[in-house]
Every structure is written in structure tokens, then in C-alpha cells.
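*Asks:* below are the sequence and a predicted model; questions follow.
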Amino acid sequence: MTATVAEGDAFVAQFDPYRRELLAHCYRMTGSIHDAEDLVQETYIRAWRGYSKFEGRSSMRTWLYRIATNTCLTALEGKAKRPMPTGLGAPSSDPTDDLVTRHEIAWLEPIADTELADADDPAAIVVGRESIRLAFVAALQHLSARQRAALLMREVLQWKASEVAEALATTTTAVNSLLQRARAQLDEITPSEDDVVEPAAAETRELLAKYVDSFERYDIEQLVQLFTEDAVWEMPPFEGWYQGAETIGTLIRGNCPATKAGDMRMVATSANGQPAYGLYMRNEEGVHEAFQLHVVDVRKAGVAHVACFFDLRLFERFGLPDRL
């Protein structure tokens, strides 16, 4: 591989503006921020190797997405899908049963909003909230890799079916078939987004303030009142998931290490375009240490879904300290 310095500079200048949106695309495809980063790097290498042959018949953006998509498809061959506990197919769990850990499962991971856009340039956010929300990414995991690719290119990237067919080296008819099956599956498993409320709305901020207050004062009764009647709570790597406000309250009372006000503290962040919080638990020395990351789905009726992640590596990715 030979290239001039000028060619290298030209390639980097054209590639870098798309790095964040390519990361979002690879994340949607894989459900893992760690895998997505590796795949963007592989996309960079493949694009660099083929840059001298890039003739400009399509835009640089289209060319890069084509490479990234096929890089993802290759990486996903033979790999298990990344589920959430609700995606394992088991019914809602009894909150009084013992918690069962499944470390052998590669669980879905959340993504920090700071990974997707420059904090100094909000206009640089290249993905709509609905295309990166945790529920949508989790639903994508129920599709085959090629169905995911077709759906994302057609409905998120807004490509023509013929462009998707070219990227996937197939026919328009085959693409339309993939899309039909993918949409049918998503309609069965994806919750309605009609009553999603914006995180910045005044009523949302008030509800979230009460959510934090409930944990920090260990007021489980108040917390239960914030959930919708059919709210869902799940927390990988534990395989169980729990539905219903009272069920969630029973689960927390029976399993949370906290016993009194002040045992827990929460620090706000954001993930998948949704409100998120790093929860810190006070240890025996009185220091609050990283415990779990909450990604919260708020609807008009209240908190509808909480995904709690116990992977403490996420705290660093979200810019959160190990201890307070």
C-alpha cells in the first residue's frame, strides 16, 4: 500500500466528519459500543486501503456507510445477538425469587450521548432520538444482521431500496423482502413511542428530580408512585425482568444494599438520547462507590422502563467518577 502525504491528509479530512455517525451506525448494528469502536477503526482501515480507487460515483458518506455496513455484517457472522433480559423470552420474574446472574451472555450495552455528538456543537447530533433509543436498539437485536442492515439503511439513513441493494450486493426485490420481514418483527416487539416525552420538558425534569430524590432518601413508596402501572425494570447481567410498579418496589426493598437515606447518591448523565444516572452506593467506610448505571424511559404517565447496568466500565465511558 503506497500513498502520498497529501492523499493521506485528504482521506483523514474526509473521513473524520463522519466518524461519530459511523459509530452510531455500528452501535445500532451490534448493540455494543466496544464492538462499534473496533468496527469504525476497521472501516477506517478498509476505506484507507481502497481510497485510491474511490472514484466519487457516490458521495464519500455513502461509500463509507457501505464499507461500515459490510464490516459489521462480516463481524456479526456466527455471533450471538446481544439481548436485554426482556429479550430472552422468559415471562416477568417474581421479585422475591433469588437473582440469577448470566455472565456468559454478551448483553446489550448503552451508549453515552457524548459519544454521538460534540458537546460544543449540539447541531452535530446526526441521529434522531428514536433511532438510538435503547428500546429500538434492543428490538434490532431480534432481527438477522442483514435485516438490521437493510432496515437501518432504508429507514434511518433514508437510502433508496436500489442503493441498499447495491450495498448488500443483492436485488431490490430481496431488500424489500428483508424490510417486510424486519418491519413485521419490530411491530410485534417494539413499544409505541407516541407518548414519549422530551427529557428537557418541565414535567419530565420534575419527575426525574423525584426519581433521584426517592433513591437518595431511600423512599421506595415515593419511587413506586412514579412508575407507570406496567413499568418494566431489568438489570443485566441478572436474567430476570420485572413488570409493575409494586413488583419493582418489592424487588428493590428485597435486594438493594441500601437501608436508609444517604446510602445512595445519583449523578445525572444521558444515554441513547434518554435520561441516565450513575448510582453510587455507600460502602462500609462511608464512601459512595460506583454501583450501577440507570437508563430511564419516561412517558406521559410516568417512568415506563428502567435499564440498570452493572458493568462498572460504563462509568468511565460516561465521564463519571469511580467514587464520590
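*Replies:* Yep, that arrived.
*Asks:* could you use CA atoms for every contact and neighbour count after this?
*Replies:* Fine.
*Asks:* ranges for the helices of this protein?
*Replies:* Under the criterion DSSP state H, the chain contains helices at 5-15, 19-30, 33-50, 60-76, 134-140, 145-151, 161-167, 172-189, 202-216, 220-226, 245-255, 313-317.
*Asks:* give me every residue that touches the residue nearest in space to the middle of the chain.
*Replies:* Geometric centre of the chain, nearest residue: Pro110, 3.8 Å, by CA atoms, centre = their mean. Neighbour list for Pro110: Gly31, Ser32, Ile33, Leu134, Ala271, Asn272, Val295 [criterion: CA atoms under 8 Å, 6 or more residues apart in numbering].
*Asks:* here's the one I want to compare it with:
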Amino acid sequence: MEFSAVTEPYRPELLAHCYRMLGSIHDAEDLVQETYLRGWRAFGGFEGRSSVRRWLYAIATRAALTALETRSRRPLPSGAGPPSEDHRIAVAPREPSVSWLQPVPDALLAGDDPGAVAASRAGVRLAFVAALQFLTPRQRAVLTLRDVLAFRTAEVAEMLGTTDAAVDGTLRRARARMGEAAPVADELAEPEAPDARALLEAYVDAFTRADTSELVALLRADVEMEMPPTPTWFTGRDAVIGFLGARVLSRPGQWRMVPTGANGQPAFVVRRRTDDGGDAAYGVQVLTLTAGRIARITAFNDPALVPTFEGSPAVT
């Protein structure tokens, strides 16, 4: 068997797995490279007692657990402190010392096998990945291997070099913690595709025209907005609209928004107009849609994310 021929088809789903574990697309890409390097070195001793897929997941998971020994969890602002309902408060300075959760481009999770694509995208929604950050690294590994990827208990035990009983115990604790931190399934229901497209088009139109009155009709009354690396975040339509109107949407044409996809959700690459008529990378917005309205705006105001998303296909 040639190593690349039998292992390359699993790269997108391994990237999704490493992203769930680490919460960073940049770190996940590095870890996938490390996984393939370790796999290539050990391939001569691969005896086929497990599938190539399971063998690769074992390598990736062990590498992730090693990496997490020296790294703290990656939160969103909503997981690091309480929200504000008053847009007039002083916005806390950016926290460069905090490693914030990052989004993942849908395009990087695509592959040739529709079944594999579905598996790789399972469990990458922002709310779910943010909730994973509250688990210990080992709980994170067991829960994703069992509940997201559907490996059997015995398989997970073999991957992690432990017992079935230890896996079951870790899984119970992880599920209990996720039950406290993750949103319920009903809260994740999204509008049908035509309605979603109309909603997204209206949002881009209102945002780029700096029309806050139009935005009001698009947001849920309990909408939330967070903007890593800024720790301050807002809850409630009045606070979000007030903040956008006072501090973000100062004039029409200031922002350019290119549709993309992130974490299985609608997203936009955001660029800011410059004085010379061009534009500069600003960040990535990820939207959560429920009941025909926008329930959450997560604005990753990090220009370093833009190159990762440039060229990703738009939401259709």
C-alpha cells in the first residue's frame, strides 16, 4: 500500500477532529501535518489490525492530547464573562493574552465522499465547539470519538490505551458537563434554505448601508453579539443595535462582506474600506439563525483569519 493513496481521503475529517480538540484552525492544520508525518514514519509497521481511518484517528488524538498539556482552553467571550445589556458601557480592551476560539472554513472540511463530509462536519457548530472547551482534554477526546464519530467503546479504549470502563466513565462525565454548557437541539433549528438566503441578503444589505432600522427586523429580541478578541459582549436587540449604530456602522459603504461558510453556518469575510478606495482584511462574521431571525452574531475581528477563508465557496 502507498501511504498517501490510503490516507489522503481522511484529511478533511481529521482536520475537523483536530479542530474540535484544539479550537483553532491554525493549530488544527499544524496537528494534521504532524499526524501525517507520524503516520508516514510508522506506516511500515502498520499491520492492518484496525482500519486505516481508526489508526489515523488514534495518532491524531494522541498528538492532540499531548499538545493540550501545555495549552489552555479557547473560550468565546460568552464563555469567559457575563454579557452587557447596555451598549453605552466602556468596551474592554482587546485581550491578546487570551487564546480565543477560532472559526473553521467549511471549504476545508469538504471531500469527495458525501458520507465522509457529513461525518467531518458533525459537531463543528460554534456553540458545540465552544461547549467542548469546558471539558478536560481527555473528556473532549472521548466524547468526540464516541458521540460525534461513533467509534465503539472498545475502539476508543484501544486508541487511548485505556480500558472500556475508563472510557465509559469519562464519557458519562463529559456528557453531563456538555448538558450544562451546550445548547439544546431545538435552539439550533435553522430556517429553510430559501428563507435563510433572503435573511442573509437582507443582513448584508442593511449592514453595508449602515441601516440599523432595517437590522432591527432581522434580529431576534434576545440576539447576542460577541467580538473576540474583545471580551465585552452584548445581549438583547437594543444593546446590539445600539452598539452597531454607535461604534461600527458609522457610514454607508464602510464594510464589504463576502459570503462564505464556517462551522456549518452562514458566514462572511469582512473587509473595511480604506481611505485610498481599497479595502483591508478585518475578520470573519459567523451567524446563528433560528426561527427566521438572527440569534447570534459572532464577529471574529482578527485579520489573520481572512487568508484562511479567502476563496471559500459562498453559502447556497
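*Replies:* Structure received. Not measured: the values here are computed from a predicted model.
*Asks:* got a TM-score for the two of them?
*Replies:* Laid over one another, the chains give 0.92 as their TM-score (TM-score structural alignment, normalised by the length of structure 2), with 311 aligned residues with a CA RMSD of 2.0 Å.
*Asks:* sorry, back to before: distance of the residue nearest to the centre of structure 1 from Asp118 of structure 1?
*Replies:* Per CA to CA, to the nearest Å, Pro110 of structure 1 is found 18 Å from Asp118 of structure 1.
*Asks:* show me what the residue nearest to the centre of structure 1 aligns to in structure 2.
*Replies:* Taking TM-score structural alignment for the superposition, Pro110 of structure 1 sits opposite Pro103 in structure 2.
*Asks:* got the contact list for stretch 75-92 of structure 2?
*Replies:* With contact meaning CA under 8 Å, 6+ apart, stretch 75-92 of structure 2 is reached by 99-101, 130, 133, 226-236, 238-240, 242-243.
*Asks:* buried members of those into PyMOL, please.
*Replies:* The following PyMOL line selects those of these that are buried, judged by 16 or more other CA atoms under 10 Å:
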select buried, resi 99+100+101+130+133+226+227+228+229+230+231+232+233+234+235+236+238+239+240+242+243
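*Asks:* can you tell me which of the contacts of stretch 75-92 of structure 2 are in strands?
*Replies:* Counted as lying in strands by DSSP state E, out of those, are Glu226, Met227, Thr230, Pro231, Thr232, Trp233, Phe234, Thr235.
*Asks:* if we can go back for a sec, now the helices of structure 1 in CSV, with distance to Arg299 of structure 1?
*Replies:* Shown next, in CSV, are those (distance: least, CA to CA, whole Å):
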stretch, distance to Arg299 of structure 1
helix 5-15, 38
helix 19-30, 23
helix 33-50, 26
helix 60-76, 33
helix 134-140, 13
helix 145-151, 26
helix 161-167, 34
helix 172-189, 18
helix 202-216, 9
helix 220-226, 11
helix 245-255, 14
helix 313-317, 25
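*Asks:* which among those is found nearest to Met281 of structure 1?
*Replies:* The closest of these to Met281 of structure 1 is helix 202-216. By CA to CA, the value is 9.8 Å.
*Asks:* quick one: the closest one to structure 2 mean distance?
*Replies:* Superposed on structure 2, helix 202-216 of structure 1 shows a mean distance of 0.9 Å to its aligned residues (mean CA distance after the TM-score superposition for structure 1).
*Asks:* just stretch 274-281 of structure 1 next, same as before
*Replies:* Its aligned residues in structure 2 lie a mean 1.4 Å from stretch 274-281 of structure 1 after superposition (mean CA distance after the TM-score superposition for structure 1).
*Asks:* what range does that stretch cover in structure 2?
*Replies:* Alignment of stretch 274-281 of structure 1 against structure 2: residues 265-272, by TM-score structural alignment.
*Asks:* same check on stretch 177-190 of structure 1?
*Replies:* Aligning stretch 177-190 of structure 1 against structure 2 (TM-score structural alignment) gives residues 169-182.
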